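Trainee: Task: produce atomic coordinates for the following.
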Amino acid sequence: MDTEAVRSFVRAAELGQLRHAADELGVTQQAVSKRIAALERELDARLFARTPRGVELTLDGQAFLPHARSIVTGADRAVTAIRPGSRALRIDVLGLRSAQAVVLHAYWRSRPETDLDVVTLRVEDPRAAASAVRAGEVDASFRSVTDPAALGEDVRMIHAFDSPLELLVGPKHPLASARRLTPARLRGHRIWVPGIAPLSEWADFYDQLVTAFGLRVDAAGPNFGNEVLLDILADSADVATLVGSRDRYLWPAGHDLRRIPIVNPTLAYPLSLLLPRADPHPGLRPVVEHLASLAPLPGTVWRPSWALSPGPLPTAPTV
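Mentor: Model prediction:
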């Protein structure tokens, strides 16, 4: 089996577009397409369904992906075994427009010589991300395992940074003119957050948020992606959503959406970093030090019960 074809499949699965996979691999989109087509012929299975926005995994593709990652990891380890220190630091984020990716980009801009590979594992259960760290598929993952006992002895979790929430609304919403909002002012308003997956850390976060402040968080309906959500907000007089202050969202100028900070208390989504206890990648230490340098949130802050201490991150040799 051609490992470069398997690698092309994995990157396309993680990024959702053949063009992006080609850019990261340093080859043409046609080359990636041919590699994947050859792999599909060899497996006698269709791995991707083509869509207007890119590619999506078929059921066979979903079944093959974890094994494909293992093949790529094994090949990388074989290379690393004879060229120590040559492998890029591989860190998992929830999405390339997420707060984690924004913070990592800021880190990389301050150290452009860093060989950094930012990936999205596309797993919703953070325990699966912990397993990927344990198996060496990634060097670290920005996920929070809300039950520390599920981490095991070979993976540890440290506080990375807090992401304060903002209310995102369209111009017709009754709260659209507010410059700041308290959690109490959100009561009674429909906060639509599609795609809250069972067992995910964000499902537990929203459960605790609703209980603490009596909010109406609605996860009903399928998640058709951010573009559809933004279109709905632009035309709605009663639907809002919550976003992280560092999360990147792009919308047409005509949407006139507003991001409104929430204060007294600030609602903080705590972001953690999963990393191996033994033999971490040497590039992790400066990343952890960068996270430790981020300014803490001012004022009163609400966090869920499982949030780790937002104090200084460790910079001991074990990182």
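Trainee: rest of the way, CA atoms for contacts and neighbours
Mentor: Noted.
Trainee: can you count the residues close to the residue nearest to residue 54 when sequence neighbours are not counted?
Mentor: Nearest residue to residue 54, sequence neighbours excluded (Cα to Cα, 6 or more residues apart in numbering): residue 17, at 4.5 Å. Using other Cα atoms under 10 Å, residue 17 has 18 neighbouring residues.
Trainee: OK, contacts around residue 17?
Mentor: 53, 54, 55 (Cα atoms under 8 Å, 6 or more residues apart in numbering).
Trainee: And the helices in this protein?
Mentor: 3-15, 18-25, 29-43, 59-82, 99-110, 126-135, 201-213, 226-235, 284-292 (DSSP state H).
Trainee: for comparison, sequence B:
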Amino acid sequence: MELELGAVRAFVAVAEDRYFGEAAIRLGISQQAVSKRIARLESDLGLTLFYRSRNGADLTEDGRAFLVHARALVGIADQAVELLRGRRRALRVDVLDTRLASIDLIRGFHQAVDGVEVDIVTSDGFRSARDALARGAVDAVLCRVPGPLDDMIDCVPVHLEPVHLLAGRGHRFAGRERVETAELAGATAWMPGNAEGSEWAEFYRLLGAAFGIRIDTSGPHFGYEHYVETIGSGGRIGFAGEGTRLPWHPDVVQIPITAPVPVYPWSLLRHRQNQHPALDLLTRHLVARRRPLDPAHQWLPDADHAAFTRDRARP
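Mentor: The predicted structure is shown next:
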């Protein structure tokens, strides 16, 4: 019996994301294709690897036993491919999540600059960025930078993304074209995806503290589909970046916030010893399109102000 690497890779993705739909987004294939690969793998092995339920896919005992070896197989395969790519490999960019505004920044670069191959990577943002850059696992990371960096890592501010309000159609804000930030004082925003210790969780904590908004991070977090469905079915509100690709729901509206506009700061991180020929091209492309902070009309945490108010960085 020979294992198909694509099926093993799909197994690892589902095991880590718990949802076939999430795994499909990570792999860049359809959910049906993921299901077929898992079914074939289970058939080849003669084992059941997952228990399926409305709450996602959980590993069986056999699945947990196989996961360690599956990750090793995928890792060895990726290393072999990387060695063959040699010096002309694609530019590896960590975008945090393929449904966020960061993916549009990289897509714009790929469309504007001919002859540059790009590999998209997702991880834990700032928490994993420094180590990944130092090891050369990625060439660039797009994330918010909440704290100090190593001397060998450059931080280039590239994008300020307006934050929007999410509300169900029955909510008092639902019929509004925009909502002023002051009107949210005393409200509770439900943000179950705000992982403890993450830079985005800190951003929304600071936003809440600045304007008297309670941020409820209670979970569990079952993914974007569940998040939007829950907002639409109850009286809760939430936040999302303007560029976030949320699943459409008939009972959820997305409303711009003004006076001031909260903006989420995206920066490009790169290691100074990284000599990838496309890295400077990416940096110049993003910097050239960056809009400056407007302190009179936009809100940004104090810790992020310095990077976005100084002169445009040079690669």
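Trainee: which among the contacts of residue 17 of the first structure gets closest to residue 218 of the first structure?
Mentor: residue 53 (26.4 Å; Cα to Cα).
Trainee: Find the nearest non-adjacent residue to the counterpart of residue 120 of the first structure in the second structure, please.
Mentor: Mapped onto the second structure by TM-score structural alignment, residue 120 of the first structure lines up with residue 122. Closest residue to residue 122 of the second structure apart from its sequence neighbours, by Cα to Cα, 6+ apart: residue 96 at 4.6 Å.
Trainee: Also residue 206 of the first structure?
Mentor: Residue 206 of the first structure's closest residue in space is residue 217 (Cα to Cα, 6+ apart), at 7.5 Å.
Trainee: ok, now residue 306 of the first structure?
Mentor: residue 146 (5.6 Å).
Trainee: can you check residue 271 of the second structure too?
Mentor: residue 153 (4.5 Å).
Trainee: ok, now residue 177 of the second structure?
Mentor: Computed as Cα to Cα, 6+ apart, the closest residue to residue 177 of the second structure that is not its neighbour in sequence is residue 255, at 6.3 Å.
Trainee: I'd say the one you found and residue 165 touch.
Mentor: Yes. If you go by Cα atoms under 8 Å, residue 255 of the second structure and residue 165 touch, sitting 5.0 Å apart.
Trainee: hmm, back to that, in the second structure, what residue corresponds to the residue nearest to residue 54 of the first structure?
Mentor: Residue 17 of the first structure maps onto residue 23 in the second structure, by TM-score structural alignment.
Trainee: Map residue 206 of the first structure across to the second structure for me.
Mentor: Aligned partner of residue 206 of the first structure by TM-score structural alignment: residue 204.
Trainee: ok, that match to residue 188 of the second structure distance?
Mentor: Distance, residue 204 of the second structure to residue 188 of the second structure, using Cα to Cα, to the nearest Å: 12 Å.
Trainee: Which residues are in contact with each of those two?
Mentor: residue 215.
Trainee: Neighbour count: those two, which is higher?
Mentor: residue 204 (21 against 16).
Trainee: Go ahead and confirm the more buried one touches residue 215.
Mentor: Yes. Here residue 204 of the second structure reaches residue 215: they are 7.2 Å apart, a contact under Cα under 8 Å.
Trainee: Pull up the aligned stretch in the second structure for the strand ranked longest in the first structure.
Mentor: Taking DSSP state E as the assignment, the strand of the first structure that covers the most residues is strand 155-169. Mapping strand 155-169 of the first structure onto the second structure (TM-score structural alignment) gives residues 153-167.
Trainee: Mean distance of the matching stretch to its aligned residues in the first structure, please.
Mentor: Mean deviation of stretch 153-167 of the second structure relative to the first structure after superposition (mean Cα distance after the TM-score superposition for the first structure): 1.5 Å.
Trainee: can you give me how far that stretch is from the chain middle?
Mentor: Relative to its chain's centre, stretch 153-167 of the second structure lies at 12 Å (Cα atoms, centre = their mean, to the nearest Å).
Trainee: what does stretch 263-276 of the first structure give?
Mentor: Distance, centroid of stretch 263-276 of the first structure to centroid of chain: 13 Å (Cα atoms, centre = their mean).
Trainee: now swap in stretch 77-86 of the second structure and tell me
Mentor: That offset, for stretch 77-86 of the second structure, works out to 25 Å (Cα atoms, centre = their mean).
Trainee: Pull out the buried residues from stretch 242-256 of the first structure.
Mentor: For stretch 242-256 of the first structure, burial by neighbour count (16 or more other Cα atoms under 10 Å) applies to 242, 243, 244, 245, 246, 247, 255.
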